[in-house]
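Student: sequence unavailable; structure follows:
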């Protein structure tokens, strides 16, 4: 399997696992615990990022050029939404 399929797939699995853990238990990885103020929102951000990387992998597997471009646009927008959610989860409640 080529690396451009393995890397986004692995990232999708890691983000999905982290997002599920954050939503179900409130668990955040140790290196992010100090910054994350709202673990549930951060979990949703990770799930959106997982979906974006899954869409990227699916886009590589498509044969049609227009469908591949559409998957790229969906991936870009999902990554942007996930980034916005992750930043919002790190803001303190006074800064919202």
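Tutor: Thanks, I have the structure now. Bear in mind the structure is a predicted one, so any value in this text is a computation, not a measurement.
Student: CA atoms for contacts and neighbours, from now on please.
Tutor: Fine.
Student: now do the contacts for the residue lying closest to residue 85 once chain neighbours are set aside.
Tutor: Nearest residue to residue 85, sequence neighbours excluded (CA to CA, 6 or more residues apart in numbering): residue 45, at 5.1 Å. Listed by CA atoms under 8 Å, 6 or more residues apart in numbering, the contact set of residue 45 reads 19, 81-86.
Student: buried among those residues? Make that a ChimeraX selection.
Tutor: Restricted to buried positions by 16 or more other CA atoms under 10 Å, the ChimeraX selection for the contacts of residue 45 reads:
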select :19,81,82,83,85,86
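Student: next, the one to line up against it:
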């Protein structure tokens, strides 16, 4: 069981790194580039999902002080669902109009 939780914690750390890179540079993984229209929302969603998964692993291995299982369950699920919602919105919202192309007069 420990290797499953450890693997999840490592994947959570990778999601955190991916979210930070997306927020700082706007770079998105090649598999998601075609679908994402708002990189900032995608980065925040990846960050929240990664924090949720990494915290669950750290709490399992007792690296962090213990909290009740209810707080871990509801807190982890809230972070995970918020991240999933942000990633979904980053793919469903339309592109923002560019300021360079909104004025047809060319001024």
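Tutor: On my side now, so go ahead. Treat the numbers as computed from the prediction; the structure is a model and nothing was measured.
Student: next, the TM-score between them, please.
Tutor: After superposition, the two chains reach a TM-score of 0.84 (TM-score structural alignment, normalised by the length of structure 1), with 93 aligned residues with a CA RMSD of 2.1 Å.
Student: of the contacts of residue 45 of structure 1, which belong to helices?
Tutor: With DSSP state H as the criterion, helices contain 19, 81-86 from among the contacts of residue 45 of structure 1.
Student: how about those residues in TSV, adding distance to residue 69 of structure 1?
Tutor: Shown next, in TSV, are these (distance: CA to CA, whole Å):
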residue	distance to residue 69 of structure 1
19	27
81	18
82	20
83	21
84	23
85	24
86	26
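Student: and which of those is nearest to residue 52 of structure 1?
Tutor: Taking CA to CA as the measure, residue 52 of structure 1 sits nearest to residue 82 out of those, at 8.4 Å.
Student: please pull up the equivalent of the closest one in structure 2.
Tutor: Matched to structure 2 by TM-score structural alignment, residue 82 of structure 1 sits across from residue 83.
Student: how close does the residue nearest to the spatial centre of structure 2 get to residue 76 of structure 2?
Tutor: For structure 2, the residue nearest the mean C-alpha position is residue 46 (1.2 Å; CA atoms, centre = their mean). Distance of residue 46 of structure 2 to residue 76 of structure 2, computed by CA to CA, to the nearest Å: 14 Å.
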